[in-house]
Every structure is written in C-alpha cells, then in structure tokens.
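> The amino acid sequence is not available; the structure is as follows:
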C-alpha cells in the first residue's frame, strides 16, 4: 500500500493537517460557542500525538529521501498553518513525479 517513505510521510501530513482543522474549526467553536471544553481536550490530545508522530516522520524522511534541510524546516512550518499540509502534499506529489521522471 504505502510503498516508500515519502508516501508514508504524505499520509501522515494529511492526518496531522486534518486534525488541526478539526481542532480549529470544530472543537474550538464547540468550546467557546456551546461551552463544551472537553471536546478541545480530546481533539487537542489527538492532534498533539499526531503532531509528534509527524515531526518524527519529518526526521525520518529527511534522512531516507535525503531532503535538503530547508525542506524539513518548511514541513514543520506548514504544520502550523491551516490547510498548509494539504498544499505541501500537492507539492510533494508533483516533486515525486519530477524525481521519478
């Protein structure tokens, strides 16, 4: 299914990016509009775990794929921007095509 480190990283990035969006656009409004702070506790913990795994995946891919250091820094930076991982994923998909051509 996931044949190489780059594909595994892309999946992890999409999971982490989705958890950020759920935290920002579902859990936070539930906390502040409907007085449900426990939702942020649960979703925040899930997002924190996924972010930790994502950072480990960045380190792994940096060594396996032999990314330049700036790619690793950029991958960390996009994790803090809503929809950033989705933009990174599309760029990695195009980068992969260029690398295999």
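In hand now; what should we look at? This structure is a prediction, so every number in the text was calculated from the model and none was measured. Numbers count the residues shown, from 1 in each chain.

> C-alpha from now on. contacts and neighbour counts both.
Fine.

> roughly how far apart are the residue nearest to residue 82 when sequence neighbours are not counted and residue 79?
Nearest residue to residue 82 in three dimensions, chain neighbours excluded: residue 21, at 6.4 Å (Cα to Cα, 6 or more residues apart in numbering). Noted for residue 21: a distance of 11 Å to residue 79, by Cα to Cα, to the nearest Å.

> Comparison target, given below:
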C-alpha cells in the first residue's frame, strides 16, 4: 500500500466516529425531543446532518475500496458497521490497525527504494 491509501484510510477513520455517534445522538435525541415537547423543527436538520455524514462515509469507503483493493466482503462489513448504531466505533478500531499497517508498509517500501 502507498501513502495515498493510508490517507484514504485516515479520512475514513475521521468520519467513522462522528457518523457512528450521529445516529444515536442526533436521530434518537431529535425523535425523543419531538415526542416529549412541541419542538418538531429540529428533527429534519438533525436527520439531514446524519444523512450527510453517512453519505460522506460511503464515498470515503468507496475511495478506500478503490485504493486498497479490499475484497467486497470487507467493504460490505464496513458498510454494515455504519448502519448499526455504534458499529462505526468498532469499525474505527479496525481501520486504525489497517491504517497503521499501510503506513508501515509505505515507509518500508520508501526505505527499500532509497
């Protein structure tokens, strides 16, 4: 793997935690707020924020799939982790290991070429 793959993994990691926390924090909070009070106008922007984070996560996941040449099962697993509440936190831990391995491999390749 090269350094561009490592940075694609890093981008995916950066968005995985906010996306993982946006479902329970934003959507459930907004729904409960609308049920318990008369505040209905917060549900749509909170849902939209979660949707935008999910779309960014999906685009970054496709970028990692393209650069890292992951098998389809692995991409499907990370997509499923994004759908499950708090699943992205586990995915972040897996991505952290993957990112560290790709940085080590890129640096070893640079040292071998020099």
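Thanks, I have it. These numbers were taken from a predicted model, which means no experiment stands behind them.

> After superposition, what is the TM-score?
Aligned and superposed, the two chains score 0.84 in TM-score terms (TM-score structural alignment, normalised by the length of structure 1); 99 aligned residues with a Cα RMSD of 1.8 Å.

> Which one's more surrounded, residue 21 and residue 79 of structure 1?
Counted by other Cα atoms under 10 Å, residue 21 of structure 1 and residue 79 do not tie: residue 79 has more neighbours, with 20 against 17.

> Aligned against structure 2, show me the partner of that one.
Using TM-score structural alignment, the partner of residue 79 of structure 1 in structure 2 is residue 82.

> tell me the contacts of residue 17 of structure 1?
By Cα atoms under 8 Å, 6 or more residues apart in numbering, the contact set of residue 17 of structure 1 is 79, 82, 83, 84, 85, 86.

> how about the alignment partner in structure 2 of it, secondary structure?
Structural correspondence for residue 17 of structure 1 with respect to structure 2 (TM-score structural alignment): residue 20. For residue 20 of structure 2, the assignment made with DSSP: H, G, I helix; E, B strand; the rest coil gives helix.

> Tell me which residue lies nearest the centroid of structure 1.
By Cα atoms, centre = their mean, structure 1 has its centre lying nearest to residue 13, at 3.0 Å.

> start and end residues in structure 2 for the helix or strand hosting residue 42 of structure 1, please.
Taking DSSP states H and E as the criterion, residue 42 of structure 1 maps to helix 37-64. Under TM-score structural alignment, helix 37-64 of structure 1 corresponds to residues 40-67 of structure 2.
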